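Chemist: could you look at this predicted model? Sequence included:
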Amino acid sequence: MARPELEALAHWVASVDVDVEDARLRERLFATMLDWSTALVAGIGHPLFEPYKHALTTPGEVGQASLAGLPIKQPAVAAMAFNAAVSHFHEVDDAHRTSTSHPGITVIPVVMTLAELERLDARTVASAIVAGFETIIRVGSHLGAGHYEVSHTTATAGSFGAAAAAARALGLNAQQTLWALGHAGTQASGLWQFLDDKATAAKAFHVATAVRNGLAAARMAQVGIAGAEHILEGPRGMRRAWRLEGCDVAWLTPGDTPMIHDVTIKGWPVCGQMHSALDCAQALYERDPARCRQVKRVRVELPASALAIAGITEPESLAEAKFSTAFCISAMLCGRAPDFLGFSQELLEDPTIRRFMRRVEVVESAEFSARFPRERPARVKLESDEGETVVEERSLRRGDPEAPWSRAELEARAAGVLSLSACAIDTAGLVNWCEALAAQSDRWSAQALFAMIPHVAGEERS
């Protein structure tokens, strides 16, 4: 049988070692950790926090792993699944264009739990994070847009990313890492049907499942249980099962620059498929607020994928509103930006926005569909009663690697994300914790993060 297509990636994951002297990678790790940790804290107090707590944890069960916002400790699997889900509640976590995935939420919770249990040093943690990001991004990009049409890549490729991160954190060799990827592929699942059935609250469960899959896969390989080495390309592998064609095998071979550098840090707390359109609408509003409010028609042109994922027309909840391009564009043009501070129940219930939505048409652009997922193109057209048209267009989003946040902007963004939380946290302390990881400080620890996060009122220690 031919050499496994994942072999080169498995070797890379097993050997990657982050160099603290790499200033660019150090800055990216800082941004990555700040993005994820603020998303985690923001999820505390979200309406889904309590339901997910009851679903993913077991009362009275005691472990050694911390859960954000709770004064209890649980076994590793429950803790990392819970933390992963919580960090996805507000849709403020990172994203990657070509793989159409959220890498951080499927990688970092696994590493943080293992770091706490195994007392891992910062260098091992940083290396495991880089390994996990490389894997979810490369596998997700390999599976392609056809896979994303039906499957939630964050859940499917995310199982691979979590497995790779766990494998590197646990010190697995290349053969064991390849087996772990095979075990991850056997478990990988996650379908978009929840959007069609208006079950958007289930989305974070995909992330919880991915991290559970990843740890289980690595543990299986660690004890010597072989996994399917040809899990992607085999006659009964994933591509055959999902009827995928045209998957570019070149994506599976790591290059000189880690893929973590290609991740987007989001500028809006909504589905990333509409961010370019929101950037357009924001520019139009800032240029002429009166024109935006009085416009007769609004035409939003997006790739087909955006309509499929972010095409909810009549959102009935905040969760659904995050996947409604028409609603979010209307809010922006009405002067009520759906940003970290403004996305609220009051926004959802604003009758002015609901009336404005009747003027908004969201359509596919064949040209933009052809450029997806390499780009996130969008065009917003405003048409007045007199027939005058104003157009704004974007190819990429604010926060994409081509348009990164500055350090000052990252810290300001962090404050905005943290404002979504039900608990207060020392922002400066959180920033320092992220910097300590990036700098591979001997004083860094995973426990320090959970010690900073206040507990939700009413919880009792087990």
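Modeler: Received it, and whenever you're ready, just let me know what you need.

Chemist: from here on, just use CA atoms for contacts and neighbour counts.
Modeler: Will do.

Chemist: can you name the element that comes right after the longest helix belonging to the chain?
Modeler: Looking across the chain with DSSP state H, the single longest helix is helix 122-148. Scanning forward in sequence from helix 122-148 by DSSP states H and E, the next helix or strand is helix 153-169.

Chemist: mind giving me the packing neighbours of that following helix?
Modeler: Contacts defined by 3 or more C-alpha pairs under 8 Å, 6 or more residues apart in numbering; DSSP states H and E place helix 153-169 against helix 7-15, helix 103-118, helix 122-148, helix 174-187, helix 203-222.

Chemist: and of the ones you listed, who's closest to Thr427?
Modeler: helix 103-118 (19.2 Å; C-alpha to C-alpha).

Chemist: mind listing what's buried in the closest one?
Modeler: Buried residues in helix 103-118, defined by neighbour count with 16 or more other C-alpha atoms under 10 Å: 103-117.

Chemist: what's the closest of the residues you listed to Thr200?
Modeler: For those, with Thr200 as the reference and C-alpha to C-alpha as the criterion, the closest is Ile105, at 17.2 Å.

Chemist: grab the nearest non-local neighbour of the residue most central in space within the chain.
Modeler: Centroid check for the chain by C-alpha atoms, centre = their mean gives His102 as the closest residue, at 2.5 Å. Take His102 and drop its neighbours on the chain: the residue closest to it by C-alpha to C-alpha, 6 or more residues apart in numbering is Ala95, 4.4 Å away.

Chemist: how far off centre is the longest helix of the chain?
Modeler: When distances are taken as C-alpha atoms, centre = their mean, to the nearest Å, helix 122-148 is centred 12 Å away from the chain's centroid.

Chemist: same thing with stretch 334-348?
Modeler: On the basis of C-alpha atoms, centre = their mean, stretch 334-348 sits 21 Å off its chain's mean C-alpha point.

Chemist: what lies in contact with it?
Modeler: Stretch 334-348 has contacts (C-alpha atoms under 8 Å, 6 or more residues apart in numbering) with 267-269, 282, 285, 289, 292-293, 316-318, 321, 328, 331-332, 352-353, 356, 416-417, 419-420.

Chemist: over to stretch 12-28?
Modeler: Contacts with stretch 12-28, where a contact means C-alpha under 8 Å, 6+ apart, come from 123-124, 126-127, 130-132, 135, 164, 167-168, 171-174, 177, 254, 260-261, 438-440.

Chemist: returning to that earlier point: who's in contact with the residue nearest to the centre of the chain?
Modeler: Residues near His102 by C-alpha under 8 Å, 6+ apart: 93-96, 154, 158.

Chemist: using ChimeraX, define a selection of the buried residues within those.
Modeler: The ChimeraX command for the buried members of the contacts of His102 (criterion: 16+ other C-alpha under 10 Å) is given here:
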select :93,94,95,96,154,158
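
Chemist: just name the closest of the contacts of His102 to Asp385, please.
Modeler: Ala95 (38.5 Å).

Chemist: what residues are up against the closest one?
Modeler: By C-alpha under 8 Å, 6+ apart, the contact list for Ala95 reads 101-103, 263-266, 272.

Chemist: take the one below as the second:
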Amino acid sequence: MPQHPVPNPVAAYGRWIAETPDAWPETALEAAGNAFIDIVSVMIPGAAEPVTQRVFETAAPWGAGPSTAIGQGVSIAPPWAALVNGVAAHALDFDDNFDPAKAHATAVLAPAIMALAESESASGHDCLDAYIVGLQILGRVGQGVNPVHRNRGWHATATVGAVGAAAACARLLKLDADKAANAVSMATSMAGGFMSQFGTMTKPLHAGLAAKAGVMAASLARAGVDAGRETLDGKNGMNRLMVGPDYEALRDNLTHVEHGQTLRFETENIGEPLLILSSGLKVKRFPNCGSAHRAMDGVLELKRRHGFSPDDVKAVHVHAPATHLNNLMYVNPEDGLQAKFSLEYGVAVALVTGNATLGDFTDENALRAEIRDFFPRIHRHPVDKAEGEFPTELVVELEDGRSFRTAVRMPVGSLAAPFTPDQYWAKLEGCADGLLTADRIGALRDALAQLGELPLLARLMEPIRGPFRSIRSE
């Protein structure tokens, strides 16, 4: 019996981007709207961060345009707005995670979509539609190269994110199948980023670069620039180059699959299931690396349940997947950025303060003695299992000899424990405090609540155009 050839993934994704009807379930549109609430919230303080200011000051002279650089009070060309706003979205590591791609999805997709939507006079619904499409392709490409791609040190936000952003922008521009495929393919030539940049300003720059890549790839494809069809799955495709020369052996010997990561590009049922609903996004409760959140949630739950104080704690044992602990590489962080990638710091802050806020991750507060004194009491126990196979287990030992244990499979903000509407709006209020006036916060909240009905994105962008009334000084 003749074998049917597997569809080329670049071509298949181009067709799906161009031809899938804009007829999403209401639950998908609601989830996309929530993603915009969350990312706009974190962009506001992110715009005031030094890394964003420096990127803006560098990019602004490259060209004025129709697209808002959030918080800066000016508009610039779409690629540069996507770059600046992408950095703002990821600067504080307070943005969501997306498991199928092992990436920060919305920090790349939303800045690209918003920058292009302003220049194209697109509606709010157009943005939600582009987001759902971009997220699906971002997830499908991520499933084709992960988990190995991420585990071997590639920052998937930068690599897979660039391809997802190109798909979202191709949808927004209403490109035909061939041009949408060219955009997806072209984005692989703009994809790059190493996890060795974690704890530096270049990590949030990765999100901005991927958002810019999406705008440029789709715009160039619209102009007629073509691209190859073997850039995802070919002799020199993304899978073989950005997974490794052992790609086929790894793919063919998989024994455990999480988040649909089969090391194969899904081409037959690209839109089923719809990943925004089946996988969802992990919205962040705390402004640090999500790999610490299960441990922080567990510590807070044990503290709430049993009523012990920080002074009562003799030791905290954290048993977690090695991949999570590898992301948390700073055992003794020296500044706020490194503190975001420290298990010790995150757990200690949760124990001492009962929370973890933006103010806990400044350079000054990262050096607080009352937090650092806890570090020797926090013990790592890496487990060589995937996160879906092994929950984060915590054992808190008290000075009086008692001990308490819990296990956390999914953090607050995931599908297992989703944010309520009140939590989304509270995050917006907390992020905007000190930067936006009360009337601007109200206008922004109204625009976000009605995003799908906005005829133009300008109403959403106006309250966050800036310049902001103050800059955080911490």
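Modeler: That came in fine, so what should we check first? Given the structure is predicted, the values throughout are model-derived calculations rather than measurements.

Chemist: fetch the TM-score of the aligned pair.
Modeler: The TM-score (TM-score structural alignment, normalised by the length of the first structure) is 0.90; 446 aligned residues with a C-alpha RMSD of 2.3 Å.

Chemist: hmm, back to that, what do we get in the second structure for the residue nearest to His102 of the first structure?
Modeler: Using TM-score structural alignment as the criterion, Ala95 of the first structure maps onto Asn97 of the second structure.

Chemist: ok, now how distant is Asn151 of the second structure from Val133 of the second structure?
Modeler: 26 Å (C-alpha to C-alpha, to the nearest Å).

Chemist: whoops, Thr420 of the second structure was the one
Modeler: For Thr420 of the second structure, the distance to Val133 of the second structure equals 24 Å [C-alpha to C-alpha].

Chemist: which one of these two has more residues nearby?
Modeler: Val133 (29 against 11; other C-alpha atoms under 10 Å).

Chemist: spit out the contact partners of the counterpart of the more buried one in the first structure.
Modeler: Matched by TM-score structural alignment, Val133 of the second structure corresponds to Ala131 in the first structure. By C-alpha under 8 Å, 6+ apart, Ala131 of the first structure lies in contact with 12-13, 16, 161, 164-165, 168.

Chemist: regarding the counterpart of Phe49 of the first structure in the second structure, what is its secondary structure?
Modeler: In the second structure, Phe49 of the first structure lines up with Thr52, judged by TM-score structural alignment. For Thr52 of the second structure, the assignment made with DSSP: H, G, I helix; E, B strand; the rest coil gives helix.

Chemist: what about Thr52 of the second structure, neighbour count?
Modeler: 27.

Chemist: also the one 3 residues further on?
Modeler: The burial count assigned to Val55 of the second structure is 18, neighbours taken as other C-alpha under 10 Å.

Chemist: helix or strand: which one has it?
Modeler: helix 50-59.

Chemist: and Arg380 of the second structure, by the same measure?
Modeler: According to DSSP H and E, Arg380 of the second structure maps onto strand 378-383.

Chemist: would you confirm that Val10 of the second structure contacts Gly234?
Modeler: No. Using C-alpha atoms under 8 Å, Val10 of the second structure makes no contact with Gly234, being 10.4 Å away.

Chemist: between these two, which one's more packed in?
Modeler: Shown here are Val10 of the second structure and Gly234; by other C-alpha under 10 Å, Val10 has more neighbours (25 against 14).

Chemist: map the more buried one across to the first structure for me.
Modeler: Aligned counterpart of Val10 of the second structure in the first structure: Leu6 (TM-score structural alignment).

Chemist: I figured that match hits Leu252, correct?
Modeler: Yes. Here Leu6 of the first structure reaches Leu252: they are 6.4 Å apart, a contact under C-alpha under 8 Å.

Chemist: hang on, Ala10 of the first structure packs against Arg168?
Modeler: No. Using C-alpha under 8 Å, Ala10 of the first structure is not in contact with Arg168; the gap is 9.8 Å.

Chemist: quick one: common contacting residues for these two?
Modeler: Counting by C-alpha under 8 Å, 6+ apart, the residues touching both Ala10 of the first structure and Arg168 are Thr177.

Chemist: mind checking the SS state of Pro66 of the second structure?
Modeler: strand.

Chemist: and it? What does it align with in the first structure?
Modeler: So Pro66 of the second structure corresponds to Gln64, using TM-score structural alignment.

Chemist: sorry, back to before: right, and the pair among the contacts of Ala131 of the first structure with maximum separation?
Modeler: Taking every pair in the contacts of Ala131 of the first structure and measuring C-alpha to C-alpha, the maximum separation is 14.2 Å, between Val16 and Gly161.

Chemist: still on that earlier bit, so which bits of the strand holding Arg380 of the second structure are buried?
Modeler: By neighbour count, with 16+ other C-alpha under 10 Å as the criterion, the buried positions of strand 378-383 of the second structure are 378-380, 382-383.

Chemist: what's the next helix or strand after it aligned against in the first structure?
Modeler: Using DSSP H and E, the helix or strand that follows strand 378-383 of the second structure in sequence is strand 392-398. On the basis of TM-score structural alignment, strand 392-398 of the second structure is assigned to residues 378-384 in the first structure.

Chemist: contact partners of that stretch?
Modeler: Residues contacting stretch 378-384 of the first structure (C-alpha under 8 Å, 6+ apart): 276-277, 280-281, 292, 294-303, 368, 389-395.

Chemist: next: stretch 439-447 of the second structure.
Modeler: With contacts defined as C-alpha under 8 Å, 6+ apart, stretch 439-447 of the second structure is touched by 425, 429, 432, 454, 459-460, 463-464.

Chemist: who wins for most neighbours among those residues?
Modeler: Ile464 (27 neighbours).

Chemist: so the closest residue in space to Phe94 of the second structure that isn't next to it in sequence: helix, strand or coil?
Modeler: Ranked by C-alpha to C-alpha, 6+ apart and with sequence neighbours excluded, the top spatial neighbour of Phe94 of the second structure is Pro287, at 4.1 Å. Using three-state DSSP, the structure places Pro287 of the second structure in coil.

Chemist: the first structure: which residue goes with Pro287 of the second structure?
Modeler: By TM-score structural alignment, Pro287 of the second structure lines up with Pro269 in the first structure.

Chemist: columns secondary structure and distance to Gly342 of the first structure on top of the contacts of Ala95 of the first structure, output as CSV?
Modeler: Converted to CSV, the contacts of Ala95 of the first structure look like this (DSSP: H, G, I helix; E, B strand; the rest coil; distance: C-alpha to C-alpha, whole Å):
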residue, secondary structure, distance to Gly342 of the first structure
Ser101, strand, 25
His102, coil, 23
Pro103, helix, 26
Val263, coil, 25
Thr264, strand, 21
Ile265, coil, 19
Lys266, coil, 15
Gly272, helix, 17
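
Chemist: having no further points to raise, I will conclude here.
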